[in-house]
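**Student:** Sequence isn't available, so here's the structure alone:
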């Protein structure tokens, strides 16, 4: 099928990209939810962040988007996205201050763009420098 026909059917290149990204986002969110279902408090914060990193790394669409997209677009569509920030606070159990969700998204993005040596190091970083911020939530 010609590209123009596909774009016409879905409403254009931007709408196609958003639909594909929405599907990847839903898969990632489902994976996070299943991982953190029984977690609360600090364990939920760390678990949700680390589950997000693992789920994005495992999703070929999400990883392709991150590796092929300019930093400006990543900021606009992910880091500064209020819906994603809301989802981050809900999944981590840190409902409250809106900027917290944006910060959580940025933590996940930083681990994706600049991974630590291994999963144990990433867990240690999150537990030491991220979880304490939410100790009172």
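**Tutor:** Arrived safely. None of these values were measured; they are calculated from a predicted model.
**Student:** going forward, measure contacts between C-alpha atoms and count neighbours the same way
**Tutor:** Will do.
**Student:** Show the contacting residues for residue 10.
**Tutor:** residue 16 (CA atoms under 8 Å, 6 or more residues apart in numbering).
**Student:** where exactly do the helices run in this protein?
**Tutor:** 3-10, 13-36, 41-58, 60-68, 71-74, 82-92, 98-113, 119-129 (DSSP state H).
**Student:** okay, pairing it with this:
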């Protein structure tokens, strides 16, 4: 028998890269639980029961609740980022930012895992989302800057989160607002061309 292949016992912790496979299965199950129950309703015990292992195994392969949250968020962000990358290919400046914001908002609003982030709305003193390296990397790529600009990334993150948490009732008004304030400098001529 090939020693690199797991025997057909159903034991998902036997295989070529046991740790990586275990972590991926744990993250997939965690995403499903968080989507169903929200982050506050997510527990390590429920996750262990779902993947048929002990809580100690969860901690060994994926870490605690915070580490799992960050890993699930990273995977979700990467899927959304792929859509954004396709949409902004070849764009620069304000049009890149406006397009990236619009596409990312559309994806976030339709992504089943968005419930994870919505249930973890930042509260004063607990701003993990706005300081997350994953979210900061996404913002930097949306801006399209070669050298990191933490202040610009923070501004875009906070603007994006405000639009996402509190969407406008009218999509046309939201689009106008995004183009006006994230796009080129506002002038009377630009206002006439927008709407």
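**Tutor:** Now that the structure is in, tell me what you want to look at. This structure is a prediction, so every number in the text was calculated from the model and none was measured.
**Student:** Report how many residues lie close to the counterpart of residue 72 of structure 1 in structure 2.
**Tutor:** Using TM-score structural alignment, the partner of residue 72 of structure 1 in structure 2 is residue 123. Close neighbours of residue 123 of structure 2, defined as other CA atoms under 10 Å, add up to 9.
**Student:** Against residue 158 of structure 2, how distant is residue 123 of structure 2?
**Tutor:** 13 Å (CA to CA, to the nearest Å).
**Student:** Would you indicate which residues of stretch 58-67 of structure 2 are buried?
**Tutor:** 58-59, 61-63, 65 (16 or more other CA atoms under 10 Å).
**Student:** so who does the residue most central in space within structure 2 touch?
**Tutor:** Centroid check for structure 2 by CA atoms, centre = their mean gives residue 77 as the closest residue, at 3.0 Å. Listed by CA under 8 Å, 6+ apart, the contact set of residue 77 of structure 2 reads 134-135, 138.
**Student:** Return those of these that are likewise in contact in structure 1.
**Tutor:** With both residues aligned by TM-score structural alignment, their matches' CA atoms under 8 Å, structure 1 has none of the contacts of the contacts of residue 77 of structure 2.
**Student:** Now render these as CSV, adding distance to residue 165 of structure 2.
**Tutor:** As requested, the contacts of residue 77 of structure 2 are exported to CSV (distance: CA to CA, whole Å):
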residue, distance to residue 165 of structure 2
134, 19
135, 15
138, 18
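**Student:** ranking those by neighbours, who comes first?
**Tutor:** In terms of neighbour count, residue 138 stands highest of these at 23 neighbours, by other CA under 10 Å.
**Student:** Identify the residue spatially nearest to it, adjacent ones excluded.
**Tutor:** For residue 138 of structure 2, ignoring the flanking residues on the chain, the nearest one in space by CA to CA, 6 or more residues apart in numbering is residue 81 at 6.9 Å.
**Student:** hmm, back to that, and which of the contacts of residue 77 of structure 2 is nearest to residue 101 of structure 2?
**Tutor:** Checking the contacts of residue 77 of structure 2 against residue 101 of structure 2 with CA to CA, the nearest one is residue 138 at 10.7 Å.
**Student:** pretty sure that closest one contacts residue 82?
**Tutor:** No. Residue 138 of structure 2 lies out of contact with residue 82 (CA atoms under 8 Å); the separation is 10.3 Å.
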